[in-house]
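Q: Quick one, what's the 3D model for this:
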Amino acid sequence: MKKILVIAALLAFSITTKAQDATKPESPKIYNPAADAKADITAAVKKAGSEHKNVLLQIGGNWCVWCLRFNNLVTTDAELSKYLTDNYVVQHVNWSPENKNEKVLAALGYPQRFGFPVFVILDGKGNRLHTQNSGYLEEGKGHSKAKVMEFLQGWSPAALDPKSYEEKTKAK
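A: Predicted coordinates:
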């Protein structure tokens, strides 16, 4: 009788655990291990060039909770999302055991040395402008909206345009 009760209890626990797993929202899959990162970056650069934007490469993987947290922040915060859309073409570049994109990351100066996520800013011609360690943008268990916005503004096309500084000088 005790064996039957133990088996029934284990079965009930197993069913409850499976039911709870089924109700958990699945993590978004923002990185594609099968993607051709080089081709995707080339397309992003072409688009950025034609739209007078820069490219923000977000390098990481679906396994990386910090990568998903960053993506959640910049896609759900209206101000950050608008700023990104207005100034950048965003491209997610996968790094995972299935595909480490070693050649692409080597060409970008080995940004993975900073951990994940790591951000690389390219101009509309494909020149690497900056590599950002995301640790400097963190606050608590996420990323600071203010620090992320400062980072994005500091590497936007307007911030790097000499004309914007010439106009300020003329105004004085």
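Q: When you work out contacts or count neighbours from here on, use the C-alpha atoms and nothing else.
A: Noted.
Q: Determine the longest helix present in the chain.
A: Ranked by number of residues, the top helix in the chain under DSSP state H is helix 2-23.
Q: In the chain, which residue is most central in space?
A: residue 58 (3.6 Å; Cα atoms, centre = their mean).
Q: does it count as helix, strand or coil?
A: strand (DSSP: H, G, I helix; E, B strand; the rest coil).
Q: From residue 22, how far out is it?
A: 29 Å (Cα to Cα, to the nearest Å).
Q: and the closest residue to residue 124 other than its chain neighbours, what does it touch?
A: Of all residues not flanking residue 124 in the chain, residue 49 sits nearest, at 3.8 Å (Cα to Cα, 6 or more residues apart in numbering). The contact partners of residue 49, by Cα atoms under 8 Å, 6 or more residues apart in numbering, come to 123-125.
Q: Let's see this one next, to set against the first:
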Amino acid sequence: MKKLILLFVLFFGMQAVQSQELKWHTNVKEAISIGNKEHKPLMMFFTGSDWCGWCIRLQKEVLLTPEFAKWASDNVILVELDYPRRTPQAPEVKKQNDELQQAFGIQGFPTIYFANGTDADGKVNFEGLGNTGYVAGGPVAWLAVANQILKKK
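A: Next comes the predicted model:
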């Protein structure tokens, strides 16, 4: 019985550690620079973190899983573009996120865009690879969709 409890604690502890290892960037120019150095596209997560039920569900079912953590660290640079209603946000982050919402034509949350970015002379440009949102079926189903998008790069 003690071994079973110990295994249970270790399993969930490892999941929490793996999920915490992911770095979600909030500065898109910084993320573009890292993506270009590592030759990885951006995964831009447009979310309403403190009010959007589907965004919260996507986080719990996919983005906080060990499967996603492994996949993300191997394949993409993570960018969180948040549109909170109750959580304060720095003015420069709010301005950047609003501009990106307009540029990508985001009308609903969650929306995830995969793109390669360039930052030349202070101008940011994106080459869109594709987009998705919530996909039922947990990490396996969501990652299958994401992998199809990334095959186009």
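Q: Please check the contacts of residue 49 of the first structure and keep the buried ones.
A: 123-124 (16 or more other Cα atoms under 10 Å).
Q: between the contacts of residue 49 of the first structure, which is closest to residue 44 of the first structure?
A: Checking those against residue 44 of the first structure by Cα to Cα gives residue 124 as the nearest, at 8.6 Å.
Q: would the closest one count as being in a helix?
A: No: assessed with three-state DSSP, residue 124 of the first structure is coil; it does not lie in a helix.
Q: you'd agree it is up against residue 46?
A: Yes: contact criterion Cα atoms under 8 Å: residue 124 of the first structure and residue 46 qualify, at 6.7 Å.
Q: before we move on, the earlier item: wait, what's in contact with the residue nearest to the centre of the first structure?
A: Applying Cα under 8 Å, 6+ apart, the residues near residue 58 of the first structure are 90-93, 117-120.
Q: Now do the aligned partner of it in the second structure against residue 4 of the second structure, distance only.
A: Aligned by TM-score structural alignment, residue 58 of the first structure pairs with residue 45 of the second structure. When distance is defined by Cα to Cα, residue 45 of the second structure is 37 Å away from residue 4 of the second structure.
Q: Let me know how buried residue 164 of the first structure is, in neighbour terms.
A: If you count neighbours by other Cα atoms under 10 Å, residue 164 of the first structure ends up with 12.
Q: Can you verify it is assigned to a strand?
A: No: the assignment for residue 164 of the first structure, made by three-state DSSP, is helix rather than a strand.
Q: any idea how far residue 110 of the first structure is from it?
A: From residue 164 of the first structure over to residue 110 of the first structure (counting by Cα to Cα), the distance is 32 Å.
Q: what's the answer for residue 126 of the first structure, then?
A: Taking Cα to Cα, one finds residue 126 of the first structure at 16 Å from residue 110 of the first structure.
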